[in-house]
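Novice: Sequence and predicted model, in that order:
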Amino acid sequence: MKSSSGVTESGPAKGSAWRAKPEDPRQVAFDVLRSVDTRGGFADRVLDGRLRRAGCPDERDRALATEIVYGVLRRRGTLDRAIEGHVRKPLERLDAEVLEVLRIGAYQILFLDRVPDHAAVHVSVEIAHRAAKPGTAGLVNAVLRSLCREKSRVGREALVRAAARGEPDFPGWLKDLWKRDLGASRARELFHALLAQPEVTLRVNPLKVARADLVEALAREGFLAEPVEGLPWALRVVKGSGDIRQTRCYSEGLCVQQEAASQLVVDLLGPCPGERVLDLCAAPGLKTSQIGARMENRGLLVALDRKPARVRELRRLCQRMGVRLTGALVADGSRPGTTGLRERSFDRVLVDAPCSGLGILRRTPEKKWRPPPDFRALAALQAGLLCAAAGLVREGGVLVYSTCTVNRQENEDILEGFLVGHPGFRLEDASHFLPRTLGDLVSEAGTVCTWRRPGEFDFFFAARLRRTGRRE
């Protein structure tokens, strides 16, 4: 007997070609998700490594594995809600491997039109045979077949809408935080935006190529890109298959992958040729290399980071992009005096501070399912870095503080505390330094809050400060 969803009631169809071999994209996704959950790694790095080991030559297989990994991480709460109605015991009593297989199967059934239901069920059963305890494959088969029948009965949209009620794809601590800081309506907008697949945004390297010429070069390699309004070096990839990092344009340093909000921070800093500029928390070097390009390799550019491996990564990126660094130092940014840097010697200093990363959760959705960050410790670190940086800014110089998070404790509170303790600095209205088309990203206080356009940007905060020369 076969249901209307195409699933054979007794199990996998006889002679089915859908088998979970080690290089099958769904098996790859399972391995990545289990590694992320058990070892605490970042999904992008674990996925890159697993795809290399799998040797998936078909770009469609690589794309499917990527879609499943990030889809399951983004929609895990909704998937668990949909699954639990078809399991006789609480999900927390299921073996972790079984629950992961069920999530992978349910994601395909509920969110991927291009994967037939019978394929999603059959391969999930095969993965359970391979990776879970004996006898659990039958449970996987029964649960996913039951989910397929429910989808056929009520429709996919209604099923997903019911399962997603109450924002189950976000932890309670984050919902409480944003509803308190932003209000319920704005918080819902941000949650909705974080469920979307992020766009691929590139930064053109003007040291090597003009933006129009890069668009043509990318088209020859199969990628269609278009300019991002208000950002002179940004391109949004709107069409193309494969990994943009494998293109000749990328390897030759004509461009780098950098989100639009991240690029906006350096535009706010406004470095110019011939100036002395410091990037205090610089790794992996995206903003450092952007600063160097804006300076046209003229002037003094120093980058600091605490970890030697990250500084090496920064140097490699700058070398590929053709950016000349005056110095890339392994140092604690909260203690710049140990590096020999002179007080009040820099025209511009950027503090792109370590933060909770809540603004980039659509790129790092695995962080939603981990314990909440220690916001108090982060705030202490951020305040220390900003105070240390202040001592390095010359009179009339510019200091920019930025994070990739949405949290008053790490953003506005840090800024307000700094201004109270440093009367020699004043906050400048960011709208005076950005194109008019981006003016709506600036708050009433004059700070950049890119979550004011939640569907277009990752969520960054930035404030521009100027040393006025008053005594502190």
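Specialist: Looks like it arrived, so ask away. Numbers count the residues shown, from 1 in each chain.

Novice: contacts, neighbours, all on C-alpha from now
Specialist: Noted.

Novice: Quick check: residue 127 vs residue 142, distance?
Specialist: Distance, residue 127 to residue 142, using C-alpha to C-alpha, to the nearest Å: 15 Å.

Novice: again, but for residue 151
Specialist: Counting by C-alpha to C-alpha, the gap from residue 151 to residue 142 is 14 Å.

Novice: Next: residue 464.
Specialist: 58 Å.

Novice: Mind checking which of those two has more residues around it?
Specialist: Between residue 464 and residue 142, counted using other C-alpha atoms under 10 Å, the more crowded position is residue 464 (25 against 18).

Novice: Do I have it right that that one meets residue 428?
Specialist: Yes - using C-alpha atoms under 8 Å as the test, residue 464 is close enough to residue 428 to be in contact (5.6 Å).

Novice: elements contacting the host helix or strand of residue 265?
Specialist: If you go by DSSP states H and E, residue 265 is part of helix 260-269. With contacts taken as 3 or more C-alpha pairs under 8 Å, 6 or more residues apart in numbering; DSSP states H and E, helix 260-269 sits against strand 200-204, helix 286-294, strand 346-352, strand 393-403, strand 461-467.

Novice: just checking, next helix/strand downstream of the fourth one?
Specialist: To tie it back to what came earlier, the one meant is strand 393-403. helix 412-421.

Novice: contacts for that following helix?
Specialist: 379, 382, 383, 386, 387, 425, 426, 427, 463, 472 (C-alpha atoms under 8 Å, 6 or more residues apart in numbering).

Novice: Just the ones in helices from the residues you listed, please.
Specialist: By the criterion of DSSP state H, membership of those in helices covers 379, 382, 383, 386, 387.

Novice: which of these lies closest to residue 300?
Specialist: Using C-alpha to C-alpha, residue 386 comes nearest to residue 300 of the ones in helices among the contacts of helix 412-421, at 20.7 Å.

Novice: Please compare the first structure with the one that follows:
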Amino acid sequence: MKISPARTGAFDILARIEGENAFSSILLPQVTARLSDADRNLCYELVLGSLRRQMYLDAVISQFAGEKKLDSEVRTALRLGLFQIIFLDRVPAHAAINESVNLVLRSRKRSARGFVNAILRKASAGVPELKFEDPVGEICVMTSHPRWLVSKWVADFGLEAAAAICTANNEPVSPAFRLTSRYFKEFGRSEATIEKICSDLGLKIGSIRESGLVADCYFADEGRKQLRRAAEKGYVYFQDAGSQLVANAVQIRLGGSLLDLCASPGGKVTKIAAQAEMSRSICVAADLSTSRVLNLKANCNHQGLESVDVLQLDATRELPFSGGSFDAVLVDAPCPG
């Protein structure tokens, strides 16, 4: 039973997200650390694409399977297979089908083998047209966005604009990253031009570009191998531009203090703490579970921010701080990065 490392890794990550409410931002770097570049890229695409299109994929599964109750492993294998068949033109349908069936066998769901094979073969011949009761419901399913959010955008911007926002939100973008405190300590903070950053990190000029919308945010169009090495050394941190934008909104006075709740894995607090004016400030980052706190602490240390105080606490209960202890409190719950 042969399955590509990319698909095995993607299946295992999606199974943990489904069963344990785990985070792709944490699992993907861990699972893909030893994969080849090709397998790493495919694994990322399979995981993020399947999550991005999950509502639509589930609707297609229901169209084929009806009311049949599916084990989570079977549903995960079907999502992966359908995503490849429908959205990845470069992947042969037979490869997506065979390996999805093998993933079911690997999960010891042998009785579902024929079922998965039949659905994916039908899908490869043509995906059925889905029917909807209302336009908002159609946008929700076709773009995999929750109804409450689509309804708000429809109320704010109109149906056509809301549909365009949802569609654009599903388009893949080049990876976003930023420089870390460790980078600034190693290479200096002044004149962090694109040319200097490329020279410092061994990148080709033109392989990265500034966001243009989010301060100190960069996109990697090429040179991802070199950037991964820089990330391993703690010089850069891959972080979604939207997440960086939230961090940029937090303004702390010189020598001030910040409390970040629901902070793990630590992308926002480490971006805030890396600012020059925060060198004499107090940053406290907290989260609920032991695993998330350990990951938060490791992330701070990796970026050269041992000064960030990391705590484990339940923010739904009374906090162990007196009123007015902090100049700013950041709560982005649940925090994806």
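Specialist: Thanks, I have it. It should be emphasised that the depicted structure is a prediction, and the values quoted were computed from it without experimental measurement.

Novice: care to give me the TM-score?
Specialist: The TM-score (TM-score structural alignment, normalised by the length of structure 2) is 0.74; 320 aligned residues with a C-alpha RMSD of 3.9 Å.

Novice: Check which element follows the helix holding residue 265 of structure 1 along the chain.
Specialist: Helix 260-269 of structure 1 is succeeded, C-terminally, by strand 276-279 (DSSP H and E).

Novice: Now that following strand on structure 2. Mean distance?
Specialist: Strand 276-279 of structure 1 differs from its equivalent in structure 2 by a mean of 2.7 Å after superposition (mean C-alpha distance after the TM-score superposition for structure 1).

Novice: so where in structure 2 does that strand end up aligned?
Specialist: Under TM-score structural alignment, strand 276-279 of structure 1 corresponds to residues 256-259 of structure 2.

Novice: Might you quantify the distance of the matching stretch from its chain's geometric centre?
Specialist: Computed by C-alpha atoms, centre = their mean, to the nearest Å, the chain-centroid distance of stretch 256-259 of structure 2 equals 27 Å.

Novice: cool, stretch 174-192 of structure 2 as well?
Specialist: Distance, centroid of stretch 174-192 of structure 2 to centroid of chain: 21 Å (C-alpha atoms, centre = their mean).

Novice: Same question for it: list its buried residues.
Specialist: Buried residues in stretch 174-192 of structure 2, counted by 16 or more other C-alpha atoms under 10 Å: 175, 176, 177, 178, 179, 180, 181, 182, 183, 184.

Novice: Do me a favour and get the end-to-end distance for it?
Specialist: From its first residue to its last, stretch 174-192 of structure 2 covers 21 Å (C-alpha to C-alpha).

Novice: can you redo the contacts of helix 412-421 of structure 1 as TSV with distance to residue 189 of structure 1?
Specialist: Shown next, in TSV, are the contacts of helix 412-421 of structure 1 (distance: C-alpha to C-alpha, whole Å):
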residue	distance to residue 189 of structure 1
379	26
382	27
383	29
386	30
387	34
425	34
426	32
427	28
463	23
472	41
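
Novice: Of the residues you listed, which is the nearest to residue 137 of structure 1?
Specialist: residue 379 (47.2 Å).

Novice: What's the match for the closest one in structure 2?
Specialist: Aligned partner of residue 379 of structure 1 by TM-score structural alignment: none.

Novice: sorry, back to before: to residue 313 of structure 1, which of the helices and strands packed on helix 260-269 of structure 1 lies closest?
Specialist: With C-alpha to C-alpha as the criterion, residue 313 of structure 1 lies closest to helix 286-294 of those, at 10.3 Å.

Novice: That closest one versus strand 346-352: what angle between them?
Specialist: For helix 286-294 of structure 1 against strand 346-352, the angle by axes from the mean of the first three to the mean of the last three C-alpha atoms, to 10 degrees is 150 degrees.

Novice: Helix 286-294 of structure 1 vs structure 2, average distance?
Specialist: With mean C-alpha distance after the TM-score superposition for structure 1, helix 286-294 of structure 1 averages 3.3 Å from its match.

Novice: now the strands for the stretch 101-250 of structure 1?
Specialist: Ranges of strands within the stretch 101-250 of structure 1 are 200-204, 224-227, 234-239, based on DSSP state E, counting those that start in this stretch.

Novice: got a list of contacts for the last one?
Specialist: Identification of contacts with strand 234-239 of structure 1 by C-alpha under 8 Å, 6+ apart yields 199-204, 223-228, 260, 263.
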